[in-house]
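Peer 1: Next come a sequence and a model predicted from it.
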Amino acid sequence: MEDYEEDTRTFADLGLSGPLLETVQNMGFSKPTPIQLQCIPPGIQGRDIIGIAPTGSGKTAAFALPMLQHLWSAPQGLFACVLAPTRELAFQISSQIDALGSAMGVRTTVIVGGDEDRVTQAVMLAKKPHVVVGTPGRLLDHLKVTKGFSLRNLKFLILDEADRLLDSDFGVSIDEILKNIPTERTTYLFSATLTDKVAKLQRANLRNPVKVQVSTKYQTVSSLLQYYLLCPLVKKEVTLISILNSINQNSVIIFVSTKEYCQKLAIMLRLLGFQSVPLHGGLSQSQRLGALNRFKGDGANILVATDLASRGLDIPTVDVVINYDCPTHSKDYIHRVGRTARAGRSGKSILMVTQYDVEFIQRLERVLEHKLELYPHDLDGLDLLRERVDEAGRVASNQMREEQLSKKDGRKRSKVILSADRDGEEDDEVAKHPFKRKRR
């Protein structure tokens, strides 16, 4: 394959229109990344594209810029649909498309599930946006029930993080959506890895696509320094606190396995004086976006997250990724550490390895084809921290228990109020019709 790292072409050399060139310049894009160099020219030519590149390589601009170029040439109503596996990624893609298309006046609408209001979304769809960015389940809901909304005239379909979109959780919805869009369209599949499911969809729905691959199946970027740190399970929490004390000026994402522990650890860190926020599937959409905004701004420099945050989120200033819990698969490790060292920046990852994780790190090193380095951290003094950390853990557990009891009491009160309202309605009905009997 040609070595595109030496490619000296600029965005102007790739054939982009004036408004788009003005925008990328204003956004500070100095030169195209390898994935952009290889995707934008065939995209402008109208080719279907399969783009395989590591996280942080500029995939969003690689598919958004040629799509916007075609929209500029043939403006119409609903022009493109972008599907993403998570709500956070959908919002992020939408904001980037808005920014890249700002000189053109492009209009985007985000259609995701959770606590987002369906009626409000239907109103936004009725305004005929140029681009709809959404998660498959909620988009399919609108296709079924929202009057006047269809994808029959769609020109572009883009699947970002396509390998995850084609997992069983999304597969049925994707199949249904494909039945509701024209076969004469341009299709882009973008992913960090090329799985069998992505290859299968390629054969079924793409027309003579150009395949762009700027990475091997499993690869991390060269600017990422990868470390491991051995610690006994019983000292894992205090070891984490010791690490955070040594890098307290850095922006850090800590990955854990469960949403319960994600919430607990975030509370513990706040009790210990760290600025931390949690991000997990148990939060409402507004809470998730609020946590991300605080982390991106000055509100918090530590994000404690489940794998909800491992895909696609572009937070350029992340200095360190700590894998507190080892992921299940090596591929998940690739996505997690891809939250740092993005777009040519440097970054650091630390994998915390207990006596139960040795097999994982051996398997990971075989996949990566290189050894992780031992993290240079002095573990002396853990006993001095132990009492404070254990106390913070107890307080966090009690706080979570009280919150759970409060939620249960709230639900019970709601049921009592609802039952009383129903009884009141029945009493009113009996008063109007005395010969009616209340059924119990």
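Peer 2: Looks like it came in fine.
Peer 1: all contacts plus neighbour counts: C-alpha atoms, from now on.
Peer 2: Noted.
Peer 1: which stretches of the stretch 1-150 of the chain form strands?
Peer 2: Ranges of strands within the stretch 1-150 of the chain are 49-52, 80-83, 108-111, 131-134, based on DSSP state E, counting those that start in this stretch.
Peer 1: could you say what helices and strands the first one packs with?
Peer 2: Okay, so that is strand 49-52. Here strand 49-52 touches helix 34-44, strand 186-191, strand 210-213, going by 3 or more CA pairs under 8 Å, 6 or more residues apart in numbering; DSSP states H and E.
Peer 1: now do the third one
Peer 2: The criterion is 3+ CA pairs under 8 Å, 6+ apart, and the helices and strands that strand 108-111 contacts are helix 87-100, helix 118-126, strand 131-134.
Peer 1: take the one below as the second:
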Amino acid sequence: MTFKDLSISEPILKALQLKKYDSATAIQSKSIPIALKGNDIMGIACTGTGKTAAFALPIIQQILSLTIKGSQRSPLALVLAPTRELAIQIEESIRDYTQFTNIKSCAIFGGVNQHQQVRQFSKGIDILVATPGRLLDLISQDLVSLDTVKYFVLDEADRMLDMGFIHDIKHILSFLPQQRQTMLFSATMPSSINKLSKALLRNPVRVETTPESSVVESICQQLYFVEKAEKVDLLMQVLGTDQSNTTLVFARTKYGADKIARKLNKRGIKCDAIHGNKSQNARQKALTNFKTHRTRVIIATDIAARGIDISDLQTVINFDMPDAAETYVHRIGRTGRAGCSGTALSFCTQAESKIVRDIQKLTGRKLQRMQSSVSFK
């Protein structure tokens, strides 16, 4: 289905054509008509399926139908994101989609001085993208008001709860008008999200394009059993097989991500680590280096990786196995996008072997067992 078939207006279509977006993804083709009718939505879809456009395009179109006057206008839409990287990424996409309109947007997030963000907001915006902490901070300073919000989006809701933002979300809700359209999007659907949706949404239409267990068929999934102390050696061995591959490596902890990065850099593989303890400038520099191929390897924790959107990512490596099978599906979904092939490697110790059984049960697929010079039988 094309975006024109979805009754997207001409200024937005023009912007989509510049980005070479012709056909809508499944989540977009299902969500956009529902959103344009004003219904609340609970959307469940994996990473890389086009969720941002699924909620942004109908919001932009609905704002275009309103009369927007003056420069000192207040936000009509609020998009809440768990991380600063994701907030930046969403706002950049919205800016692309609105380039042929008079709609203004901005992103506010922590980790940097608030002055520039406040100045941009004070000039008048229509769509605000924010992380919970910085938003509440600016509200408490009477620098941001949400009284005019008509459209509210909670993106990556599962990660929001994982990061402990539930109280912040409830606090933010108290500043929003009761009469609004709300859209909640999540990669997974744990019971906590179901509970949140009942408090947040009014008669929502559920849109689920990909089950939690679904794994892109084009991803080659391989499994290495290896001792914990030998994981770095195995990583070096794998990375040395193809010097052109772009690779995202998942670590369980912030300390672990830094440790892996230090060891790889010492061995001549240029890479950066990205996690919550890094400054905003350091995180953005790491992402820019990766996207521009100045580095071909980036080490990330699950939370920080939510802001990484690389269209041609070739390899995902689970250096540390995830705590849940659903997280595995979400991790490897960052490769094999847009019809491209991808490879997902998992380094598993004997202590982590239970998660492999959980993954295979959830996905219905057996991981391909691999041998290496450092793996054990």
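Peer 2: On my side now, so go ahead. Quantities reported herein were computed from a predicted structural model and do not represent experimental measurements.
Peer 1: now what about the TM-score between them?
Peer 2: After superposition, the two chains reach a TM-score (TM-score structural alignment, normalised by the length of structure 2) of 0.93; 370 aligned residues with a CA RMSD of 1.7 Å.
Peer 1: picking that back up, reformat the helices and strands packed on strand 49-52 of structure 1 as JSON lines; add distance to Ser419 of structure 1 and mean neighbour count.
Peer 2: Shown next, in JSON lines, are those (distance: least, CA to CA, whole Å; neighbours: other CA atoms under 10 Å):
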{"stretch": "helix 34-44", "distance to Ser419 of structure 1": "59", "mean neighbour count": "22"}
{"stretch": "strand 186-191", "distance to Ser419 of structure 1": "50", "mean neighbour count": "24"}
{"stretch": "strand 210-213", "distance to Ser419 of structure 1": "60", "mean neighbour count": "18"}
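Peer 1: Figure out which of these is closest to Ser251 of structure 1.
Peer 2: When those are compared by CA to CA, strand 186-191 sits nearest Ser251 of structure 1, at 25.8 Å.
Peer 1: Just the residues contacting the next helix or strand after that closest one, thanks.
Peer 2: Per DSSP states H and E, the first helix or strand lying C-terminal to strand 186-191 of structure 1 is helix 196-205. Residues from elsewhere that reach helix 196-205 of structure 1 (CA atoms under 8 Å, 6 or more residues apart in numbering): Ile50, Ala162, Asp163, Leu166, Asp167, Thr183, Leu189, Pro209.
Peer 1: For Val277 of structure 1, list the residues it contacts.
Peer 2: Ala266, Ala291, Arg294, Phe295, Ala300, Ile302, Leu303, Val304.
Peer 1: quick one, strands of the stretch 151-300 of structure 1?
Peer 2: Under DSSP E, counting those that start in this stretch, the stretch 151-300 of structure 1 gives strands at 156-160, 186-191, 210-213, 224-230, 252-255, 276-279.
Peer 1: Can you state the mean residue-to-residue distance of the first one versus structure 2?
Peer 2: Compared with structure 2 after fitting, strand 156-160 of structure 1 has a mean deviation of 0.5 Å; criterion: mean CA distance after the TM-score superposition for structure 1.
Peer 1: same thing with the third one?
Peer 2: Strand 210-213 of structure 1 differs from its equivalent in structure 2 by a mean of 0.9 Å after superposition (mean CA distance after the TM-score superposition for structure 1).
Peer 1: ok so, going back, quick one: closest of the strands of the stretch 151-300 of structure 1 to Gln404 of structure 1.
Peer 2: Between those, strand 276-279 lies closest to Gln404 of structure 1; by CA to CA that is 16.7 Å.
Peer 1: Mean per-residue distance, the closest one versus structure 2.
Peer 2: Superposed on structure 2, strand 276-279 of structure 1 shows a mean distance of 1.1 Å to its aligned residues (mean CA distance after the TM-score superposition for structure 1).
Peer 1: residue range for that strand in structure 2?
Peer 2: Against structure 2, the aligned range for strand 276-279 of structure 1 is residues 271-274 (TM-score structural alignment).
Peer 1: That stretch: which residues count as buried?
Peer 2: Cys271, Asp272, Ala273, Ile274 (16 or more other CA atoms under 10 Å).
Peer 1: So what's the residue count around Ala344 of structure 2?
Peer 2: Neighbour count of Ala344 of structure 2, defined by other CA atoms under 10 Å: 25.
Peer 1: Same list, the helices and strands packed on strand 49-52 of structure 1, but as JSON lines with distance to Glu426 of structure 1 please.
Peer 2: Listed next are these as JSON lines, based on distance: least, CA to CA, whole Å:
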{"stretch": "helix 34-44", "distance to Glu426 of structure 1": "65"}
{"stretch": "strand 186-191", "distance to Glu426 of structure 1": "57"}
{"stretch": "strand 210-213", "distance to Glu426 of structure 1": "67"}
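Peer 1: which stretch among those comes nearest Val123 of structure 1?
Peer 2: Between those, strand 186-191 lies closest to Val123 of structure 1; by CA to CA that is 26.8 Å.
Peer 1: related to what we said a few turns ago, biggest separation within the contacts of Val277 of structure 1, which pair?
Peer 2: It's Ala266 and Arg294 that sit farthest apart of the contacts of Val277 of structure 1, by CA to CA, at 13.5 Å.
Peer 1: higher neighbour count, these two?
Peer 2: Ala266 (23 against 18).
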